[in-house]
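K.L.:
predicted model and sequence follow; I will ask about them next.
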Amino acid sequence: MQQTAHRARSQRRQGALAVLRHVHAHPAATRADVARALGLSSGSATEITARLKAARLVAEADPRPTGERGRPSPALVAHPRGPLVCVVDIGHEHWRVATVELGGRIAGLESGRHPDRDADAVLDHLRGKVAAVRRRYGPRVRAVSVAVAGTVRGGTVMQASGMGWSEVDLRRLLPGSGTPLLVGNDASLSGLAEARRGVGVGARVVLHLTVEVGVGGILVVDGRPVDGATGAGGEFGHMPFGDPARACPCGAHGCWDLEVDGRAMARVLGQPPPRDPRTTAERTLRAAAGGDPSARAAVAAAARALGRGVGGLVNALDPDVVSLSGLAIELATTAPDDLNAGYRAGLMRFRRADPPPLLSSTLGPLSPVTGAAEAAFDALLTDEGLESWLADTG
């Protein structure tokens, strides 16, 4: 009898999680949509939805007019007092702090530029922002998820060359807190976002690449990031696709990073290494778009190097699509022929007739926020996460 009751509770919990995951992945789905997608009877979908509404996990909202006859079904949406995740996005120059609800909608966003790149100063400032979010929403904040422009292992930024950080422990953002903290590389999280909510939707294998200061990205397979044994995977910019005599700040030689960003452009232009490679790249791209021949040569060289590296990764990883973000989009726009020539030259012969398309991101600069929220909800929409929510709010 006890085993039967336990099995029934487990089945109810799994049914609730399946519905929650579907609502998160498909915002504004109706009960009928959920029933069809999950193979549920109408009665089961109604019963599960009622339990989720009572637990303040979902709500039903008036649907958008469709123009068709009859009254459309209510949409399942995040509950107005439901769980939230706090996302912290730490870029080379900027910061963002967002609150995100079930379904991926950004419910609140604050942003600014770092007055000082010193790790202590940045984390002290952001710790205050996170504390303010937690004071405002209380136990509704179920996790803090951080996207950072650096190599990450666990909760530590092992290296963020653009900011001069080395082995910075991000657990300082949540001192003495029981709230879970997740940390990921911003480019990798952008790739997760593109695969689930951007240009990669519907593709099984997505290779995402972004150029900011160097190249970052991730391979996403079946909606899951392939980030390695310790979470430090996706550092594609440190593949040896460059000059083997050229030292990289990471400690390796010949890194692809050094061939595609503002450092490469400055080198072609005969300029000294820039303090801010991204600003140098943006300035050079503008000049190239305006017709400056020297700038066009610098951009063309970076675009060809980007294309060759993409070809090498496609040979190795065999993606369905390649999504591009950051300065990679501007390189593709300003020097498309050079990018494509480099890409084709880097591909194995059998791939050239039908290579994976290079697609520009549709999520823009908020893609790291979206990806960090996705990673957090992956951790929350579990048996443990559901039980914790019911214990804290029931």
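P.N.:
In hand now; what should we look at? Numbers count the residues shown, from 1 in each chain.
K.L.:
for the rest of this, base every contact and every neighbour count on C-alpha atoms.
P.N.:
OK.
K.L.:
residue 355 and residue 222, how far apart?
P.N.:
Separation of residue 355 from residue 222 (C-alpha to C-alpha, to the nearest Å): 20 Å.
K.L.:
surely residue 85 is within a strand?
P.N.:
Yes: counting by DSSP: H, G, I helix; E, B strand; the rest coil, residue 85 falls inside a strand.
K.L.:
any idea how far it lies from residue 106?
P.N.:
On the measure of C-alpha to C-alpha, residue 85 and residue 106 end up 10 Å apart.
K.L.:
more neighbours, those two?
P.N.:
Using other C-alpha atoms under 10 Å, the more surrounded residue of residue 85 and residue 106 is residue 85, with 28 against 19.
K.L.:
sorry, back to before: residue 355 and residue 222: who's more crowded?
P.N.:
Set residue 355 next to residue 222 and count neighbours by other C-alpha under 10 Å: residue 355 wins out with 20 against 12.
K.L.:
which residues touch residue 106?
P.N.:
98-100 (C-alpha atoms under 8 Å, 6 or more residues apart in numbering).
K.L.:
let's bring in a second model and compare:
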Amino acid sequence: MTTRSTELLRVVHHRPGVTRADAARLLGVGTGAATELVTKLSRANLLVQAPATPSGARGRPTTVLLPHPEGPLVLAVAIYHEAWRIDVVELGGTTTASRTGRHATTDWVAVRTAVAAAIDELRTRYGPRARAIGISVPGTVSRTFRLDASGLHWHDVDLTELWPTADVFVAGNDATLAATAESSRGAAAGASLALHVRVEGGLGGAMVENGRPVIGARGAAGEFGHMPFGDPAIRCPCGAHGCWSSVVDGGALARLLGDRPPRDPITYARRVIATARAALPATAAAAASGPGPAAGDAEAALAAVQVVGAALGRGIAGLVNGLDADLVTVGGLGADLLATVPDAIHAAYHDGLMTIHRDAPPPVLPATLGDDDGPVAGAAEEAWSALFPRLA
């Protein structure tokens, strides 16, 4: 495939329904060359042309470019701390099918077996149209696709076992891929340097420069949760002391409330955050008149959530001071914290900023893509990026 053919596919992927005239303008080619490219890609079952919605203006009707209904597909896999999801994604980002499941165990063999079976079923259903796979996981991924997820005790896991014969195989950390998705289709679209912070069972993130994540020499860039912004007395499963993630996750809330370490820290954290909302001024009256947590429980939960929110805000300030981002997006439990205790987060964030950032601090925004959507969308984007040059 020519470079311009690949560029045209990228244009349609990011702007499905783009007119042929606009596509030609974006590529910097004439209408004749654009028509030739579209014809070539249509014959290869990659694109189709359709009439544009009538505008009422005079002149020759234009056409729009759309994915071919029999065109290639990618499988986007997201493995979370407590569940997994597989989306079948066409050119343009539309999901045509999805499979989900939960894993009550942290035994990798059991998780791998369930996910691989679902992948095999989808490959059988779609046949040769399934051309690539992208995988999001809650840990560090090496350049040889070996996973280390300390929070789940998965070490040196070979991710290629999920589809050993895949021609196009990509994989990455869930927070990094969520950051990629936010920069391409979410709240950070258009930012030249965006930071994404994702809180789930731990804390991760990524720096995305001009749409591409910085992954580091070993694929471990963005492990923000293991920066020493936390309590030095707390030892992290990664082996270090004082990790930032240890003061913002479900385990941190449990310590503040005097509870045992939660078996499912994400579920536990969401329950505490929901309880904390009952103590907020806007919801306290409604909670008092109906079923809900006791006032003391809600107030204790709110106090714990405020402490964790402040720890999140301080850490974000440290990242902005060091990396000079345009904006920060916050996903996962971080978005729930931002919605519940924004004052605690923003106060700590502003207090931690260098003077040069305080007049116009980079905004801290909730991620547009949902908790489950960001990583799987990012996995799809990475798979499509790797597949484009191979399409014929």
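P.N.:
Received, thanks. Since this is a predicted model, take the numbers as computed values, not measurements.
K.L.:
residue in structure 1 matching residue 153 of structure 2?
P.N.:
In structure 1, the residue matched to residue 153 of structure 2 (TM-score structural alignment) is residue 164.
K.L.:
for that match, list the residues it contacts.
P.N.:
117-118.
K.L.:
repeat for the one 3 residues further on
P.N.:
Residue 167 of structure 1 makes contacts with 156-159, as judged by C-alpha under 8 Å, 6+ apart.
K.L.:
go again with 6 Å.
P.N.:
156-158 (C-alpha atoms under 6 Å, 6 or more residues apart in numbering).
K.L.:
what's the answer for residue 198 of structure 1, then?
P.N.:
residue 362.
K.L.:
so what corresponds to it in structure 2?
P.N.:
Under TM-score structural alignment, residue 198 of structure 1 pairs with residue 186 in structure 2.
K.L.:
how much space separates that match from residue 24 of structure 2?
P.N.:
25 Å.
K.L.:
then residue 36 of structure 2?
P.N.:
In terms of C-alpha to C-alpha, residue 36 of structure 2 sits 11 Å off from residue 24 of structure 2.
K.L.:
out of those two, which sits in the busier spot?
P.N.:
residue 24 (20 against 12).
K.L.:
which position in structure 1 pairs with the more buried one?
P.N.:
Residue 24 of structure 2 maps onto residue 35 in structure 1, by TM-score structural alignment.
K.L.:
got any residues that touch both of residue 85 and residue 106 of structure 1?
P.N.:
The contact lists of residue 85 of structure 1 and residue 106 share 99-100, where a contact means C-alpha under 6 Å, 6+ apart.
K.L.:
now, the contacts of residue 167 of structure 1 that are in strands?
P.N.:
156-158 (DSSP state E).
K.L.:
top of those residues by number of neighbours, please.
P.N.:
Neighbour max across those (other C-alpha under 10 Å) = residue 157, 22 neighbours.
K.L.:
residues touching residue 128 of structure 1, list them.
P.N.:
Contacts for residue 128 of structure 1 (C-alpha under 6 Å, 6+ apart) come out as none.
K.L.:
give me the element it is part of.
P.N.:
helix 119-137 (DSSP states H and E).
K.L.:
so which bit of structure 2 is that helix matched to?
P.N.:
Going by TM-score structural alignment: helix 119-137 of structure 1 matches residues 108-126.
K.L.:
check the gap between the closest residue to the match of residue 24 of structure 2 other than its chain neighbours and residue 59 of structure 1 for me.
P.N.:
Spatial nearest neighbour of residue 35 of structure 1, chain neighbours left out: residue 45 (5.7 Å); criterion: C-alpha to C-alpha, 6 or more residues apart in numbering. Distance, residue 45 of structure 1 to residue 59 of structure 1, using C-alpha to C-alpha: 14 Å.
K.L.:
now swap in residue 125 of structure 1 and tell me
P.N.:
35 Å.
K.L.:
the two: who's more crowded?
P.N.:
Each of residue 125 of structure 1 and residue 59 has its neighbours counted (other C-alpha under 10 Å); residue 59 has more, 20 against 15.
K.L.:
quick check: the more buried one is in a strand.
P.N.:
Yes: Residue 59 of structure 1: assigned to a strand according to three-state DSSP.
K.L.:
need the strands for the stretch 101-250 of structure 2, in chain order.
P.N.:
130-137, 140-141, 146-149, 154-158, 169-173, 193-199, 203-209, 212-213 (DSSP state E, counting those that start in this stretch).
K.L.:
could you dump those strands into a markdown table with distance to residue 220 of structure 2 added?
P.N.:
Shown next, in a markdown table, are the strands of the stretch 101-250 of structure 2 (distance: least, C-alpha to C-alpha, whole Å):
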| stretch | distance to residue 220 of structure 2 |
| --- | --- |
| strand 130-137 | 13 |
| strand 140-141 | 6 |
| strand 146-149 | 10 |
| strand 154-158 | 14 |
| strand 169-173 | 8 |
| strand 193-199 | 15 |
| strand 203-209 | 10 |
| strand 212-213 | 11 |
